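K.L.:
One predicted model, sequence on top.
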Amino acid sequence: MSAILSIGASRNLDGLNHRFMQEIRALAGEGWRLSMRQERSNGVHQLTLFLEDHPEGESLDEMTLILRQFGARVLMDWILEVWEGELIQKRLRAEYPHFHDRERRQIGDKAAHILKRKEEVSKEYIMYRISHDQRILERLVEVLVDYGRIHVDGFLRFRFQDYLQAVDDAVDSAVDEYTMEKEYNEFIHLLRYFLDIQESRLEVVHVYLCPGGFRLLDEGGNPVNNEVVDGISRDYLEHDEISFEDLLISALVTVAPVQVVLHSREEKPVSETLNTIRAVFGDRLHRCPGCERCQPYTSVMAPKKMQP
């Protein structure tokens, strides 16, 4: 009986053991007898693959090489699918202890998504992903073929620091993303609160989005004017860094119409603005499918400043 490869780690290797057994099962029909032994000593989990017998005439050295290369691929898949999650949570516990368990799980999912970049389908991304996985596989093969032994913790710490850095960066980005989303949701909740306590000043407000700004008209086609919206307009004239999207949302919450009808020359107006308005007004918001009022307001050159 010969030991083909041995894998050590600080965590339980039951899942990896199962993967190996599933993969090597087909070899039994070809006369190869393989077995796995799992042990734990001094806090180190050890998984060893043994070759108990092989067909006559088959090269033991060649089969050992093949099995070690095969083992490197199984180990790579396991690291990326299982160990990566542990690395993410370890980073979160160490650097962001103020998050509770549910938040850490949500942030962990975001970090894993960032690492995998599932939304990317371009040729450049495909090449990046192949290159990334190939680098991990090549380094695992190098160690297992030469030595037949590997300790996953040590391998990542000393031989693949760029991967650990990528995990840390993904976690930091996920935390930033989660924090921004949380702040945004709190902002929406506050706007809803203000909207609920406001007395509706108009039954319907028509919002005409145009290049660089917007117009608010009532049901009769008259500009919506009141002291609050006028004040917002004056503030905008003094602070050009304020976006028209922020002003639009503030104006609508101030007027608190029963219904908001959105008119836009574009099929898909600024998505972030529309999403915010939809989140705040819910069923009060309606999109105009196109009417005689739209063209004069959405196709002409709009002023750079908001005109209420």
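P.N.:
Nice, I can see it. Numbering: from 1, shown residues only.

K.L.:
going forward, measure contacts and count neighbours with C-alpha atoms only.
P.N.:
Fine.

K.L.:
any residues touching the strand or helix carrying His18, and which ones?
P.N.:
Under the criterion DSSP states H and E, the helix or strand holding His18 is helix 14-24. Contact with helix 14-24 is made by Leu34, Met36, Gln38, Leu47, Gly71, Val74, Leu75, Trp78, as judged by CA atoms under 8 Å, 6 or more residues apart in numbering.

K.L.:
isn't the third one right up against Thr48?
P.N.:
Yes: look at Gln38 against Thr48 with CA atoms under 8 Å: they come within range, at 6.5 Å.

K.L.:
Now do the helices in this structure.
P.N.:
Assigned by DSSP state H, the chain shows helices spanning 14-24, 60-78, 84-95, 101-116, 123-147, 152-154, 161-197, 227-238, 244-255, 271-281, 294-298.

K.L.:
what residues does the fifth one touch?
P.N.:
The contact list for helix 123-147, computed with CA under 8 Å, 6+ apart, reads Leu5, Leu65, Arg68, Gln69, Ala72, Arg73, Met76, Arg149, Ile150, Arg159, Phe160.

K.L.:
alright, now check it against this:
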Amino acid sequence: MLLLLSIGYTNTRNDMYYKFTQLCSYLKEKRVDAAIVESAVGQVNYIKCILKDTEENITFFNECKEFFYAYASNIIYEFISSEYEEKIIKKIVKDSYYYLENKEKTEIIKRCNSLMSGSGTFIAGGLISSISCKNSVIKKIQDYLDNNQEINIEGFVRFRLKNIMSELNVIVDKVVEDYVLEREYSEFIKLLKYFVDIQESKYEIVNIFIKDDSKYQITNEDDLDITDEFFEDFGLDTSGNMSHREDILISALITSSPLKIVIHGFENINFKESIDTLINIFGDRMILCSGCDKCKELVGLFM
């Protein structure tokens, strides 16, 4: 029998054993007579992948060798991630962000773990950092297995992954930064909603017609053009030459607090985030028109 790989670890979970069993099953489908054996010496568990020592099996295995060690490296990384990275992340959050409430810490740890597993949402800088950290660890495992058939995971983490703490620090910082910005945005939106709710509405209905260059035409409930009147306190150049038009549009809508806002020509909008902000502020008072006679008539005026 030929030893392919021996993994030592101090944990009673059998996730790795199951995954290596699947790997051996795949090799058998490729006519490689591989097997997996689990044993324990004291508190250390061992998983050993072995190969039937025949010329035919060795030949087939050599063809699958790169795949075997690449897949094995990913299995070992997943174990390290769940057993070590999660504990390090918890320690970083506890030590560096002790002033946060427990529920906030829990949420941040959850987001960090999701990001590291690849199931989290995009965070500028955080996703890149997590991918970099993951690839760095996997590369170190692969390099080690290129020269060693035996790996003790605890020793490997302690002596070969000394920089993992600093890499995870970067990821936690990015997640916290994103979380704080998200919380501040939510609080700001609540404040604007409150302001809109207590404001007296200047208009029953405001129709906003938008062309693809973000020029606006505003009409009221009587279909009268109120564009100049609507923006008179904000100095908006209605010809469309002024920058930050969407910010001024949001300010004008908040100030006038219409009972209903209808956005026409929605497909021409190039500031989707601003529309999302308006929906968060005005809720059911916001309507995105999917196409009507007014759209065809008034959007055409900009052509």
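P.N.:
That came through fine. What you are looking at is a predicted structure, and each value in this text was computed from that prediction instead of being measured.

K.L.:
Drop the TM-score for these two in here.
P.N.:
Superposed pair, TM-score by TM-score structural alignment, normalised by the length of structure 2: 0.67. Supporting alignment: 272 aligned residues with a CA RMSD of 4.6 Å.

K.L.:
still on that earlier bit, closest to Gln259 of structure 1 among the contacts of helix 123-147 of structure 1?
P.N.:
Closest approach to Gln259 of structure 1 among these (CA to CA): Met76, at 55.5 Å.

K.L.:
Counting neighbours, what do you get for the closest one?
P.N.:
Residues near Met76 of structure 1, counting by other CA atoms under 10 Å, number 21.

K.L.:
Report the contact partners of it.
P.N.:
Ile136, Leu137, Leu140.

K.L.:
try 10 Å this time
P.N.:
Going by CA atoms under 10 Å, 6 or more residues apart in numbering, Met76 of structure 1 touches Phe70, Val82, Trp83, Asp133, Gln134, Ile136, Leu137, Glu138, Arg139, Leu140, Val141.

K.L.:
Out of those residues, which end up buried?
P.N.:
Phe70, Trp83, Ile136, Leu137, Arg139, Leu140, Val141 (16 or more other CA atoms under 10 Å).

K.L.:
and these as CSV, adding distance to Gly108 of structure 1?
P.N.:
Shown next, in CSV, are these (distance: CA to CA, whole Å):
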residue, distance to Gly108 of structure 1
Phe70, 29
Trp83, 12
Ile136, 21
Leu137, 24
Arg139, 26
Leu140, 25
Val141, 29
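
K.L.:
related to what we said a few turns ago, quick check: neighbours shared by Gln38 and Thr48 of structure 1?
P.N.:
Common neighbours of Gln38 of structure 1 and Thr48 (CA under 10 Å, 6+ apart) are Ser6, Ile7, Gly8, Asn17.

K.L.:
picking up where we left off before, the helix holding His18 of structure 1 against structure 2, how far on average?
P.N.:
Compared with structure 2 after fitting, helix 14-24 of structure 1 deviates on average by 5.1 Å (mean CA distance after the TM-score superposition for structure 1).

K.L.:
Could you tell me the angle between that helix and helix 60-78?
P.N.:
Between helix 14-24 of structure 1 and helix 60-78, the angle comes out at 130 degrees (axes from the mean of the first three to the mean of the last three CA atoms, to 10 degrees).

K.L.:
list the buried ones in helix 14-24 of structure 1?
P.N.:
Across helix 14-24 of structure 1, burial judged by 16+ other CA under 10 Å covers Leu16, Asn17, Phe20, Ile24.

K.L.:
wait, which of the residues you listed is closest to Glu292 of structure 1?
P.N.:
Among these, and counting by CA to CA, the member closest to Glu292 of structure 1 is Leu16, at 65.8 Å.
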